[in-house]
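> The sequence isn't on hand, but the structure is:
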């Protein structure tokens, strides 16, 4: 087992489950994820979870748009499978975007046979040369959508939330925040959300989220 120089855990989305195998998709950026990338078979890794509240997969017979950018693509593979497992009548459109071809190559591991797939890249190396937000706006002019699920950079999700408000579409966003404890014990991932009675209150992304109804988010 490698000895990590980090103290805090790293919050990472669950990419996929296959029997007793858990898959994680992440980018090695700092000390913590670099350590994870150097683990070998039979090394021991202490995992805490699952934690918080994810996307609602109990919906039935809905037209769903999933817009994911960058590392926000990570939880989408499992999300699509669970939405179809619950109801095969759910109609899913996926927009996956990134900076370039390498940022979206993980989509090749998805089962996209039953969904409408659109790829966008900033440099146009694959798919359409535009942002996921621009592609969402384009599709909403053509398609009837009941629910939007989104995960990715904050700027992307904030823009999508405004689009969902314009079209009066229910939108759920999976927030990316630094987390320390993961169990509602500290204030590391606190965000301010709208509350009908109190105006605004603090919620913890690790415990109350990471997925929130966009209507309660202050953007």
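Arrived safely, thanks for sending. Just so it is clear, the structure is predicted and the values come from calculations on it, not from any experiment.
> can we go C-alpha only for contacts and neighbour counts from here?
OK.
> which residues touch the helix or strand containing residue 160?
Assigning secondary structure by DSSP states H and E places residue 160 in helix 154-166. Helix 154-166 is contacted by residues 69, 132-133, 136-137, 148, 150-151, 170-171, 173, 175-176, 214, 219 when judged by CA atoms under 8 Å, 6 or more residues apart in numbering.
> which of the residues you listed count as buried?
69, 132-133, 136, 148, 150-151, 170-171, 173, 175-176, 214 (16 or more other CA atoms under 10 Å).
> quick check, nearest of the contacts of helix 154-166 to residue 95?
Of all these, the one sitting nearest residue 95 is residue 132; the distance, using CA to CA, is 6.5 Å.
> who's in contact with the closest residue to the closest one other than its chain neighbours?
Of all residues beyond its chain neighbours, the one nearest residue 132 is residue 97 (5.7 Å), with distances taken as CA to CA, 6 or more residues apart in numbering. Going by CA under 8 Å, 6+ apart, residue 97 touches 68-70, 103-104, 119-121, 131-132.
> try this one next to it:
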């Protein structure tokens, strides 16, 4: 048995679909019942999901974790996903009781900083999924600091593409919404109100987490180029194996004396320091 095969066997479980409902056009919330032995995921990690009775599509779909809990005799894994191709289209049609193969949790998640008072979340589109799980984690931490504030900036193309908003609002002190067409919240991109508020964030007491389209993260990287406020980002890349063996999800990073090298999103990521990535 190779190291890769052993890793897959250790983390590969069968999950039963408990619910799979459309929450917005083309967006679905799936809840899976899993065997208890699955490891507790860290916010920002992901799973690879596939239907065991199909060879087309052959590759599993990488999906960020929206929520996780343990109940009597099983674990429950929540996934929030957008239909973006054949694989996710097939997932959207699954009914209660169907069985899926779930590999995970995988990757490097967000680094939790419990001593900081202000937690800023920046979500673009379906990027709200891992950030919701992160917000729930922060809400559940012991009160290391008094009056912790969680603020979320959520952006989408239009009101119909805004998903998970009510759940995020229940977790945050404040939620700022933008849409490209102005059909909900302010008209514009999500980094605009963040940029206006950035001078009010106290360095040493604030951390920023972001997940969303590459263009949003690139804009955020430019905005934070000279900022002392730390920022962790979860990046999206096409994946084949999820274990770092195929090298299909490599991204460029800057290290040392601005030297360029490549790392695997599925293994060294998907979470990185925003200043570590090469955004050119």
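Structure's in. What do you need? As the structure is a prediction and not an experimental result, all values here were calculated from the model.
> what's the TM-score for these two chains?
Here the TM-score of the superposed chains, computed with TM-score structural alignment, normalised by the length of structure 1 as the reference length, equals 0.92; 219 aligned residues with a CA RMSD of 1.9 Å.
> circling back to that earlier point, and the contacts of helix 154-166 of structure 1, which is closest to residue 62 of structure 1?
Within these, distances to residue 62 of structure 1 taken as CA to CA reach their minimum at residue 148, with 10.5 Å.
> picking up where we left off before, just checking, the residue nearest to residue 132 of structure 1 is part of a helix?
No. Under the criterion used here (DSSP: H, G, I helix; E, B strand; the rest coil), residue 97 of structure 1 is strand, not part of a helix.
> Show me what it lines up with in structure 2.
Under the alignment defined by TM-score structural alignment, residue 97 of structure 1 corresponds to residue 155 in structure 2.
> From residue 177 of structure 2, how far out is that match?
With distances taken as CA to CA, to the nearest Å, residue 155 of structure 2 is found 6 Å from residue 177 of structure 2.
> which neighbours do the two share?
With contacts defined as CA under 8 Å, 6+ apart, the residues adjacent to both residue 155 of structure 2 and residue 177 are residue 190.
> need the contact list for residue 53 of structure 1.
For residue 53 of structure 1, the contact set (CA under 8 Å, 6+ apart) comprises 207-211.
> Can you lay out the residues you listed as JSON lines showing neighbour count, distance to residue 61 of structure 1 and secondary structure?
Written out in JSON lines, the entries for the contacts of residue 53 of structure 1 read as follows (neighbours: other CA atoms under 10 Å; distance: CA to CA, whole Å; DSSP: H, G, I helix; E, B strand; the rest coil):
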{"residue": "207", "neighbour count": "18", "distance to residue 61 of structure 1": "29", "secondary structure": "coil"}
{"residue": "208", "neighbour count": "16", "distance to residue 61 of structure 1": "27", "secondary structure": "coil"}
{"residue": "209", "neighbour count": "19", "distance to residue 61 of structure 1": "25", "secondary structure": "coil"}
{"residue": "210", "neighbour count": "22", "distance to residue 61 of structure 1": "25", "secondary structure": "strand"}
{"residue": "211", "neighbour count": "22", "distance to residue 61 of structure 1": "21", "secondary structure": "strand"}
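> Looking at structure 2 now, which of those still hold up?
With both residues aligned by TM-score structural alignment, their matches' CA atoms under 8 Å, the contacts of these that structure 2 also has are 207-211.
> Kindly reformat these as JSON lines containing distance to residue 126 of structure 1.
As requested, these are exported to JSON lines (distance: CA to CA, whole Å):
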{"residue": "207", "distance to residue 126 of structure 1": "37"}
{"residue": "208", "distance to residue 126 of structure 1": "36"}
{"residue": "209", "distance to residue 126 of structure 1": "32"}
{"residue": "210", "distance to residue 126 of structure 1": "30"}
{"residue": "211", "distance to residue 126 of structure 1": "29"}
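> I am finished for the moment; much appreciated.
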